[in-house]
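[1] coordinates for the following, if possible.
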Amino acid sequence: MTEDMRSIVGAELTLAPPDAPMLAALLGLLHETGVAPDELPSGIELLTELQLVQGLCAATPAGAIAHLHRVCTQERGAARITLDHVHGQQAAKEAFTQLQADLEDWRHGRLPWAEVTSSFLLFGPPGTGKTHLASALAGSARLPLVKTSYSDCQKAGHQGDMLRELNAAADRAISQTPAVFFLDEIDSFFSRNTPSNGYILGVVNGLLTLLDRLNATPGVIVMAATNYPQRVDPAILRSGRLDRHISVGPLDRTGVRAALLADLPEGLLSDPELCLLADQLAGRVGADIASLIRDARTRARRAGNGLSAQHVKAAADRISPQPEPDLQRRIAIHEAGHLLAGHIFGLPAPTQAQITSRNGHVAMQCFDVLTQKRIFSQIRVDLGGYAAEQVVFGAPCNGSGGDIESDLARATFRAQQAELSYGFGETLSWQPSTTDIERLSARQRARIEQQLQQALKETKQALQTHRADLERIAEVLIRERELDRNRIAELLREVAVAEPSSVPRKAPGRNSHGLGGSATDDCNGPE
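    Below you'll find the predicted structure:
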């Protein structure tokens, strides 16, 4: 309903979804005969409008009842992805389970739509199951799912064609209310804060208007997905457009076990075998586990016999080879360096730490406000893994570098923010922190490098002082693989440190501040 039409409506009534007593009464009125509710099948409330209308159009009550039994049986037998098929991703499952309950209350008039959290951003690496989660929610709630993406819309043509395609998808969701509207690749719309042209500005503004329209429509659940949340325009991410931001990450050991148990025959793997595979595959994404199981079944067919544990182990070794002990120790030392550096330089304890057969991860708490002390401490945490490898092994491996999510990239970007955008540098003249480093002046690049070198020097000295603690925490990581907030706090409680000096020494002539796996900021959304 348009806003003009809504303004002349005197009252809005929310009708409960049809059930057996309601349909029995309708059939009785249509055919002028009594129809008992217990003559009708269970599951009527989950049928679509078209399925119900076909039943009401039947020539006789018996024909209507037979039709309803047939479609309900078909629906029960149809393969449908639900939240029960989602393994790991506890935050998403909890949010969507609550949404299901709220949706049911809204359908029965017990909850106004304005009180339902109905818009979500799913962010995380490729292959973690963001699209799968949208399908699972739609399947569990028995809602139609309308999916589109930047690529789908852009194929329609120029700006006007693209926006027309985007709005057509939104219209499909609104016409099928209640429904799930899923927009993938939302980072491809870019941020208006980055250099762009009028085409991009027009498309992003059109998207903002569309999100407002969808969120103003009771019954429409809005979901967007991205691999790169930092690239999304802040206006898209704000409350009222995408209220809840949920990280969808790789599987932990519990998630791997659940995925294997759900998709393999019962009893195929013993508990010790499951534990070993969980250690081996932790950190992989759901798509990897699905590929592993397909490979194992292919190996069994090729061998001409039934699926066995050996087929599963061989497929697991192809995806994630058994780690060398020396590599596992290096990964553990690297992640312990992040943990210990954060504690020494005064940051709150991380929320999680994990090592896998290939890498590791430490989730640091993030801050809404960054002081000079905090950002320089964060840079030392970023360099903690690199410094720890230098302390223990004499030199680092390539685990701290690589792509834009690496430790070195993160530390460089923070130093660049401090120098150019936050007023912690040599001048107060603002520059975007996204400026390519090669476009900075030689003096600016030298200052950023100076801050990084000073931070590495101090971090290395601190970890050398606490080498025994570094080794102790690494051994715990090797043994336990995953540490939660409480376990991390317990380990760090034993580390006695003096009050850190997080404001680095002055550089000549000015007030200067120095500033592997990976240490990332654990936020409810992009920082």
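[2] every contact and neighbour count from this point should use C-alpha atoms.
    Will do.
[3] wait, V248 sits on K130?
    Yes - between V248 and K130 there is a contact under CA atoms under 8 Å: 6.7 Å.
[4] mutual contacts of the two, please.
    By CA atoms under 8 Å, 6 or more residues apart in numbering, V248 and K130 have these common neighbours: 122-124.
[5] among those residues, which one has the most neighbours?
    L122 (25 neighbours; other CA atoms under 10 Å).
[6] which strands or helices does the helix or strand where that one lies pack on?
    Using DSSP states H and E, L122 sits in strand 119-123. Counting by 3 or more CA pairs under 8 Å, 6 or more residues apart in numbering; DSSP states H and E, the packing neighbours recorded for strand 119-123 are strand 220-226, strand 244-247.
[7] and the closest residue to L452 other than its chain neighbours, what does it touch?
    Spatial nearest neighbour of L452, excluding adjacent residues (CA to CA, 6 or more residues apart in numbering): L515 at 5.9 Å. Shown in contact with L515 (CA under 8 Å, 6+ apart): 375-377, 379-380, 415, 451-452, 454-455, 503-504.
[8] quick one, the strand holding L122 and strand 220-226 angle?
    Strand 119-123 runs at 20 degrees relative to strand 220-226, counting by axes from the mean of the first three to the mean of the last three CA atoms, to 10 degrees.
[9] got the contact list for strand 119-123?
    With contact meaning CA under 8 Å, 6+ apart, strand 119-123 is reached by 130, 215, 221-229, 237, 240-248.
[10] immediately after it, which helix or strand?
    helix 130-141.
[11] now the angle between strand 220-226 and the helix or strand that comes right after that following helix, please.
    With elements assigned by DSSP H and E, the helix or strand that comes after helix 130-141 is strand 145-149. Between strand 145-149 and strand 220-226, the angle comes out at 40 degrees (the same axes, to 10 degrees).
[12] please generate a structure for the following sequence too, so the two can be compared:
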Amino acid sequence: MAVSLARKPVPPHRIAASLLFARTFDERPQLLRGIRGGAPIIIIDIGDRIMLDEVALAWQRILFGDDDKLDGISIVDRNDSTPEIHFMIVKEPPKPQVRASNGDITLEELSMARPIIAISPAAKSHLPDVLIRAATERINFPTLDLATIAQIIRIVTGKTIRQPIDANIVERTTLADLVVAVRYDRTPAECVAELRRLSMAKENLKASRELALVDLHGIEEARTWAEAAISDIKAWRDGRIPWSQVPSGIALSGPPGCGKTTFAAVFCREAGLHMVAATLAKWQSSGEAHLGHLLRAMRQDFEEARANVPSCVFIDEIDSFPSRSGVTHSHRDYVVEVVNALLAEVDGIKGRDGVVVIGASNEITRCEPALLRAGRLEKIVTIGLPSAVELELMFRVRLKSDLAQEDLATIVELTTGMVGADVERIVKDARRFARQADDRAMTLSDLRNAIVRPEVRPTEQRWRHCVHEAAHLLVDVILFGPDGVLATMASIGRAGGRSVRTIDPGRFFGTPDDYRRRLQVILAGRAGEECLLGSVSHGAGGEPGLGSDLEEATQLASAMVTRLGLAGTGYLTYFGRSQNVRDELAFAEIREAIGRELSDAAMAAEILVRAHRRALEAVARLLLSSGRASGADVAEVLRGRGSDRTARRVDPLRAHGLAGSERSWSAKDSPTAREPN
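    Sure thing, here's the model as predicted:
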């Protein structure tokens, strides 16, 4: 079919739409004959919105020339030799009354035996059911290919392209890229060069973050789900199983930076899924925050997914859709309608064949429970902090060939408790350090410098930090064992030291005593400072922005009182799913119960550190001299084998001029030493 184009410059994306639409009917000559002499029912799905807009402008001219001018839904009155034609272009999912009206019009046209052409992103959700059932031809609109791009360049520039276009460039070229690269004032070679530049920019961006599922460590359960889903999606594509047998909904829960978004992107790439990324904030910002604007934006994202199956809708921060039963404020109706709309989309009322839905949250317990039930986001995967082995694997993946022969044990130790996003940032910073230092090869020191701030603390302050972390470590080992716990004194971020546990204690069964022991560990730093230094610092209390010990302990005690039923028979009440401790503290009885739990735990921690005062001081000295101490080191000290080793070393307190002040640290007489009940 010949395409008539004006001599003046024509946008390349308009030419693309015309060429591809013309090709669609050139490859099906019977359709055009049928339109002129019969009554075919033709449905065309065009998932690309830009392409759909351009086809809507060009299709009539391509088929019938420039004589007829049509807008909206109408009938074309032609000469006696050509039947009337009904056409329908639906760009947005219609409201129920509009869909019903379109169905009535379709029935009328069918009864008159008129040809019908219907164009939409996805027929199932945009067009009347009766039209879909009556369709004699279903067409998926073709995508850009090498021949079409070459023809577009020839039409726009007026010159034939002399050099072949790389297939990878074609694969990554969009309609928007054509507008940027292909211009009438350029030669074909310049157009191709610009397309190559745009393609390389995409490739570089992709390569900088491109990982495979096998490269994702610390999320084994999610990875297992993804591998099974990819296998089943392939079986569905081959027609061997229905979509109902494909695992198509998962909710990921974990701390910020643990890889939830990266997992979704990698899974979509390996499964060959079109990815639609969404958040409640994105939907709200689509208009003026009116409910109708939000719901329309939500609907459009799901329609885009349905128009590009197989696809995936990734919804980040799904805890933004809270439990409807817990919403009590004045805007409750608004929130409930938003949640209901999401449930309807995820549930597949409009059809979810070929669409996977992935949700991600830092606090999955705040989500609407109906969103997590079977048939929606039915698989819930909790992602924790990576182990030492997983951290090293994360570093190796991102370092690639750099530092291949180096031992990363010290780096892993410093980053214990961090997540994948931290690892990525550290490696990026280390590469920058090496690049700015005469573009030399990266060294282990570059990695360390990307983690640890230069040490500028006064000795007195550093000693206080050592005492604080030593107390955490000591009490943790005494109550939960030495495996998988470590304290370091490196200045990382705003913290001057930290004590972390990477292995769940085997003795934790969720009993009141278990939680109270956990409270003792959290408050031990405070008790250690009081024991050895005679006072506590704000680091043991509520210094803003650090997630302080007191904040963490209060949150845990609040959970014991309000949700877990672990604060005694006098407080056996469930106060709801809310995790807003500030709201819970508004109730006097809750404040009283939380205060009692914290006071009891603080007293027990103080008794415990005073009972092991010499061990506490030995561990603190070890931290001051070497900058680290493990659970095994503490166990050795407690067994009495660490004292001589510590004594034989240069006394770090004397070396720093602090030995004379030791008397003031023990000025208070400690109570009779005893183990806490």
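[13] what comes up buried for stretch 260-279 of the second structure?
    260-269, 271-279 (16 or more other CA atoms under 10 Å).
[14] hang on, A316 of the first structure packs against L281?
    Yes - if you go by CA under 8 Å, A316 of the first structure and L281 touch, sitting 7.4 Å apart.
[15] the two - which one has more neighbours?
    Taking neighbours as other CA under 10 Å, A316 of the first structure and L281 compare with L281 leading, 28 against 22.
[16] map the more buried one across to the second structure for me.
    In the second structure, the residue paired with L281 of the first structure is T415, using TM-score structural alignment.
[17] which stretches in the second structure count as strands?
    With DSSP state E, the ranges of strands along the second structure come out as 41-45, 74-76, 85-89, 116-120, 137-140, 249-253, 274-278, 311-315, 355-361, 379-382, 485-488, 498-501, 628-630.
[18] so which bit of the first structure is the fourth one matched to?
    Under the alignment (TM-score structural alignment), strand 116-120 of the second structure falls on nothing in the first structure.
[19] distance between that strand and the chain's centre?
    37 Å (CA atoms, centre = their mean, to the nearest Å).
[20] what do you get for stretch 460-475 of the first structure?
    For stretch 460-475 of the first structure, the distance to the chain centre is 32 Å (CA atoms, centre = their mean).
[21] repeat for stretch 218-233 of the first structure
    Worked out by CA atoms, centre = their mean, stretch 218-233 of the first structure lies 10 Å from the chain centre.
[22] okay, that stretch sits on what stretch of the second structure?
    By TM-score structural alignment, stretch 218-233 of the first structure lines up with residues 353-368 in the second structure.
[23] compute the first-to-last residue distance for that stretch.
    One end of stretch 353-368 of the second structure to the other measures 23 Å (CA to CA, to the nearest Å).
[24] before we move on, what about stretch 282-296 of the second structure?
    Stretch 282-296 of the second structure: ends 12 Å apart by CA to CA.
[25] mind listing what's buried in the match of stretch 218-233 of the first structure?
    Buried-residue list, stretch 353-368 of the second structure, by 16+ other CA under 10 Å: 353-364, 366-368.
[26] again, but for stretch 101-108 of the second structure
    For stretch 101-108 of the second structure, by 16+ other CA under 10 Å, it's 102-103, 105-107.
[27] what is the neighbour count of the closest residue to S558 of the second structure other than its chain neighbours?
    Spatial nearest neighbour of S558 of the second structure, excluding adjacent residues (CA to CA, 6+ apart): I594 at 5.9 Å. I594 of the second structure has 24 neighbours, counted by other CA under 10 Å.
[28] so I594 of the second structure touches A557, yeah?
    Yes - with contact defined as CA under 8 Å, I594 of the second structure counts as touching A557 (5.5 Å).
[29] related to what we said a few turns ago, make JSON lines from the strands of the second structure and add distance to R398 of the second structure to it.
    Putting these into JSON lines (distance: least, CA to CA, whole Å) gives the following:
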{"stretch": "strand 41-45", "distance to R398 of the second structure": "41"}
{"stretch": "strand 74-76", "distance to R398 of the second structure": "58"}
{"stretch": "strand 85-89", "distance to R398 of the second structure": "48"}
{"stretch": "strand 116-120", "distance to R398 of the second structure": "43"}
{"stretch": "strand 137-140", "distance to R398 of the second structure": "40"}
{"stretch": "strand 249-253", "distance to R398 of the second structure": "23"}
{"stretch": "strand 274-278", "distance to R398 of the second structure": "24"}
{"stretch": "strand 311-315", "distance to R398 of the second structure": "24"}
{"stretch": "strand 355-361", "distance to R398 of the second structure": "23"}
{"stretch": "strand 379-382", "distance to R398 of the second structure": "23"}
{"stretch": "strand 485-488", "distance to R398 of the second structure": "24"}
{"stretch": "strand 498-501", "distance to R398 of the second structure": "24"}
{"stretch": "strand 628-630", "distance to R398 of the second structure": "26"}
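[30] so which of those strands gets nearest L295 of the second structure?
    strand 274-278 (12.5 Å; CA to CA).
[31] which part of the first structure matches the closest one?
    Using TM-score structural alignment, the partner range for strand 274-278 of the second structure is residues 144-148.
[32] contacts for that stretch?
    With CA under 8 Å, 6+ apart, stretch 144-148 of the first structure has contacts from 134-135, 138, 166, 169-170, 172-173, 176, 178-184.
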